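Visitor: Could you look at this predicted model? Sequence included:
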Amino acid sequence: MDLPSDRTGEELSRQLLVIVDPFARRTDGESVRIAKDVLCAGATAKVCLPDGPEDFAKALAKRGARRPVVVGDDRALLRAVSLLHRERELSGAVLSMVPVGAGVALARSLGVPSGAVAAARAALYGTERRLDLLVDDSDGVVLGDLRIPPLAESPAPPGTERPWLRTCRSLVRSIAARPVRPVPADSGAPARLRVEADGVTLVDLDQPVEGVRVGPATGTGLARVEVRCARTADLSTRARTVTVSGEDFRYRSDSVAIGGPVRTRTWTVRVGAWGLALP
């Protein structure tokens, strides 16, 4: 459930910590420069240029009373939220983001403006919105969607696929005589998974599963659970807690982070768990 905050843009902290992700600096230096100019002109801003994830974490930890503004892509936003969650400081922080780079679909889905100027102005003058969060039993977080195979429909980020897997996929494509329904690429067959929503079993191990997707059901405080079955009709429901178990499986969070393999994982909705400044 997206809850409006009592704090308006004018009441948000006018002291900013601008953390510029190194990948953003390499891919679109002009947008980074524009964002810094707008932010520094409108507030007292300290600009940090971390060299990697470790420096990023140190800068965020030393923010003091400054409100963090992330300049980068979805990975950078997810990193900031994850760090604040693990430090148990997420509820008291209000994040802002200036999306820079190609991988910003998550930021746009959350309502962050796509242009550097518009996003920087939202960081300066926007209103805090409280957003839901999926938290798993290993303390991982999901801001948007969670997906479990088939990987064929959710390709891994460059450099994360194993060479033999790419070779197998190329071979399958080359010999396929006709279209077939996509299946989990890790196993070559639908997965045997048990999916439970608030303790109720949606599918069990005897029902092959081709894909699971969990995402926010906006305005409800619940997650939307969708299960694509191999032999029966697809299933969908809403729940506060979702548990997936069975054979080893991997999962993709927000299209950027890959977790697993695990035998079981539980995700729970945290209502209004984090704040994002939006227009």
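Guide: Nice, thanks for sending it over.

Visitor: From now on I want contacts and neighbour counts done on CA atoms only, so please keep to that.
Guide: Noted.

Visitor: Now for the protein: which strand has the highest residue count?
Guide: strand 257-278 (DSSP state E).

Visitor: mind listing what's buried in that one?
Guide: Neighbour counts over strand 257-278 (16 or more other Cα atoms under 10 Å) mark 257-258, 264-278 as buried.

Visitor: just stretch 37-57 next, same as before
Guide: 38-40, 42, 45-48, 50, 56-57.

Visitor: ok, residues contacting that stretch?
Guide: Residues outside stretch 37-57 that contact it (Cα atoms under 8 Å, 6 or more residues apart in numbering) are 14-22, 36, 59, 80, 83, 117, 120-121, 123-124.

Visitor: can you check stretch 225-242 too?
Guide: Applying Cα under 8 Å, 6+ apart, the external contacts of stretch 225-242 come out as 190, 195-199, 202, 207-215, 217, 221-224, 266-269.

Visitor: For stretch 92-103, measure first residue to last.
Guide: 27 Å (Cα to Cα, to the nearest Å).

Visitor: Now do it: distance to the chain's middle.
Guide: 12 Å (Cα atoms, centre = their mean, to the nearest Å).

Visitor: buried set for that stretch?
Guide: For stretch 92-103, burial by neighbour count (16+ other Cα under 10 Å) applies to 93-101.

Visitor: what about Ala122, how many residues close to it?
Guide: 23 (other Cα atoms under 10 Å).

Visitor: what sits against it?
Guide: By Cα under 8 Å, 6+ apart, the contact list for Ala122 reads 96, 112-113, 277-279.

Visitor: one more time with 10 Å, if that's ok
Guide: 9, 39, 96-98, 112-113, 116, 128, 276-279 (Cα atoms under 10 Å, 6 or more residues apart in numbering).

Visitor: for the stretch 1-150 of the chain, what spans make up the helices?
Guide: Along the stretch 1-150 of the chain, counting by DSSP state H, counting those that start in this stretch, helices occupy 22-27, 29-42, 53-61, 74-86, 105-109, 116-125.

Visitor: Alongside the first one, take a look at this:
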Amino acid sequence: MATSATSDQLLVVIDPVARRTDGESVRIAKDVLSAGATTKVCMPEGPDEFARVLARRGARRPVVVGDDRALLRAVSLLHRQRELAGCALSFVPVGGALSVARSLGVPTGAVAAARTVLDGVERRLDLLVDDSDGVVLGALRIPAVAPQPPEMEAEAAGRPWLRTCQTLVRTLVPARPTREPAPPAPGPSRLRVEVDGVTLVDLGQPVEAVSVTPGAAGLAEVEVQPVSVGAEASLLRASGRTVTVTGADFRYRADAGVAGPVRRRTWTVWEGALGLTLPGR
């Protein structure tokens, strides 16, 4: 669903990282926006000031200038305040981390993005919201786990004294120049993945990776890559409104960062939760 975006009153919030990394693109975006609308420009110096500025926007349409993290910060703040439904957000991507912006369809050039703010349309996009009220805009991925080094495995097995002895030996024996060993390759994860309460894969089946992305009509698209034994294993796919993953202290990549470790997490699709200004089609 798309509606015309209004450009009368804009609150332009410029993330400090954008100002430091690409001041020229910030200046260009400000010039284009000021030429096409009445703008109030704010330059918060940190997350707290960013939140205060956004909360005091009044009737102005917020325009975030920054990278993926700045966009996620704004969406998360509006979500926690339960104000996403009545707020059309606009975004001018500036910075190095812009993969989420591209996946959402936001132009990544300063001029094109600023013109989209002025002339684009508001489109309602689905979000993934987890059971701790965290928001995912794009893809969610659970990669394979990295093996623990032997001393950490010893601690996990209840033998912390072994690590102490290994450390003492290293201090007494002169170190010989050796080539730095390559980091161990990630091993498979054992996870239970449930989609709308139906188990897609259980703990007995090791998996290489899991991905969850907002799909269409309020559904999440889930893909699980089982570990290959001999022949290549086929992807397991499912669609649903809720996705629950259970496992031993797993981490996951969501948008611009890594979260966890957690033992259980449920994500729910919030249909049409985000109104974002995108190019008209």
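Guide: In hand now; what should we look at? Not measured: the values here are computed from a predicted model.

Visitor: From Gly144 of the first structure, how far out is the aligned residue in the first structure for Ser99 of the second structure?
Guide: Taking TM-score structural alignment, Ser99 of the second structure has Ala105 as its aligned residue in the first structure. Distance from Ala105 of the first structure to Gly144 of the first structure, counting by Cα to Cα: 10 Å.

Visitor: who's more crowded, the two?
Guide: Gly144 (19 against 15).

Visitor: wait, isn't that one in contact with Ser109?
Guide: Yes: applying Cα atoms under 10 Å as the test, Gly144 of the first structure and Ser109 come out as touching, 8.2 Å apart.

Visitor: Can you give me the distance of Ala18 of the second structure to Val195 of the second structure?
Guide: According to Cα to Cα, Ala18 of the second structure and Val195 of the second structure sit 38 Å apart.

Visitor: Tell me which two in the contacts of Ala122 of the first structure are the farthest apart.
Guide: Spanning the widest gap among the contacts of Ala122 of the first structure are Ala116 and Glu128, at 18.8 Å by Cα to Cα.

Visitor: Counting neighbours, go ahead and name the busier of these two.
Guide: Higher neighbour count among Ala116 of the first structure and Glu128: Glu128, with 26 against 22, using other Cα under 10 Å.

Visitor: The more buried one is in contact with Gly9, isn't it?
Guide: Yes: applying Cα under 10 Å, one finds Glu128 of the first structure in contact with Gly9, separated by 7.3 Å.

Visitor: intersection of neighbour lists for those two?
Guide: Contact with both Glu128 of the first structure and Gly9 is made by residues 122, 277-279, according to Cα under 10 Å, 6+ apart.

Visitor: Make a markdown table from those residues and add distance to Ala176 of the first structure to it.
Guide: Listed next are these as a markdown table, based on distance: Cα to Cα, whole Å:
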| residue | distance to Ala176 of the first structure |
| --- | --- |
| Ala122 | 49 |
| Ala277 | 48 |
| Leu278 | 47 |
| Pro279 | 48 |
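
Visitor: out of these, which one sits closest to Glu87 of the first structure?
Guide: Nearest to Glu87 of the first structure out of these is Ala277 (Cα to Cα; 20.5 Å).

Visitor: per the alignment, Lys46 of the first structure corresponds to what in the second structure?
Guide: Per TM-score structural alignment, Lys46 of the first structure is aligned with Lys40.

Visitor: do Gly215 of the first structure as well
Guide: Using TM-score structural alignment, Gly215 of the first structure sits opposite Thr213 in the second structure.

Visitor: I'd like to know which elements the host helix or strand of its match is packed against.
Guide: Using DSSP states H and E, the element containing Thr213 of the second structure is strand 207-214. Applying 3 or more Cα pairs under 10 Å, 6 or more residues apart in numbering; DSSP states H and E, we find strand 207-214 of the second structure packed against strand 121-130, strand 135-136, strand 140-142, strand 191-195, strand 220-226, strand 236-240, strand 242-254, strand 257-278.

Visitor: for the match of Ser99 of the second structure, what are its contacts?
Guide: Ala105 of the first structure sits next to 73-74, 99, 112, 114, 254-255 when contact means Cα under 10 Å, 6+ apart.

Visitor: Quick check: closest non-adjacent residue to the most centrally placed residue in the second structure.
Guide: What sits nearest the mean C-alpha location of the second structure, by Cα atoms, centre = their mean, is Asp255, with 1.7 Å. The shortest distance from Asp255 of the second structure to any non-neighbouring residue, by Cα to Cα, 6 or more residues apart in numbering, is to Gly138 (5.8 Å).

Visitor: What is the aligned counterpart of the one you found in the first structure?
Guide: In the first structure, Gly138 of the second structure lands on Gly144 (TM-score structural alignment).

Visitor: what's near enough to touch that match?
Guide: The contact partners of Gly144 of the first structure, taken as Cα under 10 Å, 6+ apart, are 78, 106-107, 109-110, 132-134, 214-216, 253-255.

Visitor: Mind doing that once more with 7 Å?
Guide: 106, 215-216, 254 (Cα atoms under 7 Å, 6 or more residues apart in numbering).

Visitor: Most neighbours among these, please name it.
Guide: Ranked by the number of neighbours (other Cα under 10 Å), the contacts of Gly144 of the first structure place Pro216 first, at 24 neighbours.
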